[in-house]
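# just coords:
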């Protein structure tokens, strides 16, 4: 199934969190936080301005991005979990 976000929305797939701490302790699933990093899979057309023009995105498909813990809306498609969020919810691009 193909998903195309609308306007200034971005489709993101979470990047799995590490299962070990820096000290080497293995974390059980119940102790893990949801990852705050993801990969951009699809973009909308951009934010629509009052004059009818669209603002281009600062991110592109394939970028690895950081976002806040509660950003976006979780959706499940074909058994996989994705996030749909506004570009404003993205904090940074990771190189």
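Sure thing, it's come through. Note that this is a predicted model, so its numbers are computed, not measured.
# hey, let's count contacts and neighbours off CA atoms from now on
Noted.
# Ends of stretch 41-56, what's the gap?
Chord length of stretch 41-56, first to last residue, is 16 Å (CA to CA, to the nearest Å).
# and the comparison structure, right after this:
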């Protein structure tokens, strides 16, 4: 995949969805919610200036970003201001 976000945009790969609870109950596909955190795969020049870098794990809002498919994988493009924080 060769994708370079423009301006303050960031390319995110969502973390894997949890399929079981801590007590071992299996969650069916129709009851799962998409994770609200993911790994940064590419960063636009303006987002880089804001301290977001490739490899960071970030948290974002439930309805943030635009979903795209590249090489049969789903990704999310966010503006840097839609990122709520960086997990350390």
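Alright, I've got the coordinates. Keep in mind it's a predicted model, so treat the numbers as computed, not measured.
# quick one: the residue most central in space within structure 1 and residue 78 of structure 1, what's the gap?
Centroid check for structure 1 by CA atoms, centre = their mean gives residue 12 as the closest residue, at 3.3 Å. Using CA to CA, one obtains 15 Å as the distance from residue 12 of structure 1 to residue 78 of structure 1.
# so who does the spatially closest residue to the residue nearest to the centre of structure 1 that is not a sequence neighbour touch?
Spatial nearest neighbour of residue 12 of structure 1, chain neighbours left out: residue 40 (4.6 Å); criterion: CA to CA, 6 or more residues apart in numbering. By CA atoms under 8 Å, 6 or more residues apart in numbering, the contact list for residue 40 of structure 1 reads 10-13, 59-65.
# what about 7 Å?
By CA atoms under 7 Å, 6 or more residues apart in numbering, the contact set of residue 40 of structure 1 is 10-13, 60-64.
# likewise residue 18 of structure 1?
So residue 18 of structure 1 contacts nothing (CA under 7 Å, 6+ apart).
# For it, pull up the helix or strand it's in.
Taking DSSP states H and E as the definition, one finds residue 18 of structure 1 inside no helix or strand.
# and the aligned residue in structure 2 for it, how far is that from residue 67 of structure 2?
Taking TM-score structural alignment, the alignment pairs residue 18 of structure 1 with residue 18 from structure 2. Distance of residue 18 of structure 2 to residue 67 of structure 2, given as CA to CA: 20 Å.
# circling back to that earlier point, next, work out how far apart the match of residue 18 of structure 1 and residue 39 of structure 2 are.
For residue 18 of structure 2 relative to residue 39 of structure 2 (CA to CA), the value is 16 Å.
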